[in-house]
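> give me a 3D structure for the following:
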Amino acid sequence: MPPTSILKDITKLKHPNSRKTKMVAKKAKRYNNRNKIKLGHAVKSNLMGERLAWFTDNMEQFGEQECLTPDQFAQLFEKYLNRFNEELETIYLKQSISKNRVNQHASRLSIIKMSMEREKGEYEGAGLELMDLCDPIKYKKFISWDGDSINLQHFKLERISKKYLENHNKME
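Model (predicted):
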């Protein structure tokens, strides 16, 4: 919703091709573009927040430690990459039961496959942006995180890849 000043200006306009009309249209366009940019940043931080929230929810298996070992982090990462397996199995089961429902969950299936392939490629290549949970200071900060995506800007995220974890394991 544009600000009230723009709405008032629109009601006062008399001719569609006047300079004043063009000025108000430019103002409204600038306002819309600014909101699109804000929305893009919010979506990105939301996605990162969901990813980090998944890691906090699934770290219970390691108990209370000072930090994770590279092997434990790799194990947690593999679990993250396979998080959609149950949903994929149910979709395949539903598709195998009835011939008429083969394309019933096609869009969800393609989204899951694309995201799994992308994340696996990033993990094996350049790496995914995450907190380095092998570092004790960052690990404590991550454990104390309240799950709010606004506080993500305070985290120093690194690209964590398979190669990075293997090199980190050799150092220890």
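> rest of the way, CA atoms for contacts and neighbours
Fine.
> tell me which residues in the helix or strand hosting N33 are buried?
With elements taken from DSSP states H and E, the one containing N33 is helix 19-57. Residues of helix 19-57 classed as buried by neighbour count (16 or more other C-alpha atoms under 10 Å): K20, T21, V24, A28, S45, N46, M48, G49, L52, A53, F55, T56.
> quick one, helices of the protein?
With helices called from DSSP state H, the chain shows them at 4-12, 19-57, 70-81, 85-97, 106-124, 136-143, 162-171.
> can I get the ones you listed in JSON lines with distance to L130?
Listed next are the helices of the chain as JSON lines, based on distance: least, C-alpha to C-alpha, whole Å:
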{"stretch": "helix 4-12", "distance to L130": "41"}
{"stretch": "helix 19-57", "distance to L130": "7"}
{"stretch": "helix 70-81", "distance to L130": "10"}
{"stretch": "helix 85-97", "distance to L130": "22"}
{"stretch": "helix 106-124", "distance to L130": "11"}
{"stretch": "helix 136-143", "distance to L130": "10"}
{"stretch": "helix 162-171", "distance to L130": "12"}
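> following up with a second sequence; could you model it the same way so I can compare the two?
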Amino acid sequence: MSADWHLRLARPEDAALMPAIEARAGRLFQAVEGLADIAGQHTVPVEQLQRLIRKGHCLVAHVDDRMAGWLANEPFGRELHIREFNVDPDFQQQGIGSGLLRACLIDAVNCGFRAVTLTTFRDVPWNAPFYARLGFEEVTALDAHPRLAGQLAAESGHGLPADRRCVMIRFLG
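Predicted structure coming up:
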């Protein structure tokens, strides 16, 4: 089934709908060996989402009047970091995720960022392989990226398996 969808900048009131989509998308990790009890258990708090939205780089996608997905970014100097990215399972495989990510890249270029960064699972098909298809590369020299190394360490401290996580970057322009 293909749906007509549109995207726009997120508004503070959108934050209330985002955790439910994140939770539904997170359930997909239950089918990934070794991640059933880890991923998708905790959603980003609404207050944190509202803070990110106020920074002006978060996007939402809608199918008719229903939010189908969202992407929350946070600026760090000349880099835009993808904090969280979810597409409701009811709307996956319809180009919404890649559309949100492409719009994020356009926004980043237009705002003068030099790169977009993220952390993700290296071996989950809709994680690192998805980003790689859209031009992201794994960062292997983490000593050159202390902020991102710190992000990975924090994720490990919250129970995510360090050996399966990676940092990815897409340089712009």
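> kindly provide the TM-score of these chains.
Overlay of the two chains. TM-score (TM-score structural alignment, normalised by the length of structure 1): 0.22; 59 aligned residues with a C-alpha RMSD of 4.6 Å.
> if you count contacts, what does the longest helix seen in structure 2 end up packed against?
Identified as the longest helix of structure 2 according to DSSP H is helix 96-110. If you count contacts as 3 or more C-alpha pairs under 8 Å, 6 or more residues apart in numbering; DSSP states H and E, helix 96-110 of structure 2 packs onto strand 59-63, strand 66-76, strand 79-87, strand 115-121.
> name the nearest residue to L52 of structure 1, ignoring sequence neighbours.
Across the structure, with C-alpha to C-alpha, 6 or more residues apart in numbering as the measure, the residue nearest L52 of structure 1 apart from its sequence neighbours is L130 (7.4 Å).
> go ahead and confirm that neighbour touches R159.
Yes - with contact defined as C-alpha atoms under 8 Å, L130 of structure 1 and R159 form a contacting pair (6.3 Å).
> so which of the buried residues of helix 19-57 of structure 1 is the closest to Q75 of structure 1?
F55 (11.6 Å; C-alpha to C-alpha).
> contact partners for the closest one?
When the contact criterion is C-alpha atoms under 8 Å, 6 or more residues apart in numbering, the partners of F55 of structure 1 are L76, Y80.
> relative to I111 of structure 1, how far out is it?
For F55 of structure 1, the distance to I111 of structure 1 equals 21 Å [C-alpha to C-alpha, to the nearest Å].
> do N32 of structure 1 as well
29 Å.
> got it, and N167 of structure 1?
If you go by C-alpha to C-alpha, the gap between N167 of structure 1 and I111 of structure 1 works out to 32 Å.
> try E78 of structure 1
E78 of structure 1 sits 19 Å away from I111 of structure 1, taking C-alpha to C-alpha as the criterion.
> how about N33 of structure 1?
The gap separating N33 of structure 1 from I111 of structure 1 is 28 Å, by C-alpha to C-alpha.
> G49 of structure 1 too?
With distances taken as C-alpha to C-alpha, G49 of structure 1 is found 19 Å from I111 of structure 1.
> can you check G40 of structure 1 too?
When C-alpha to C-alpha is applied, the distance between G40 of structure 1 and I111 of structure 1 equals 20 Å.
> before we move on, the earlier item: which of the helices and strands packed on helix 96-110 of structure 2 sits closest to L52 of structure 2?
For those, distance to L52 of structure 2 was read as C-alpha to C-alpha. The smallest value, 6.2 Å, belongs to strand 66-76.
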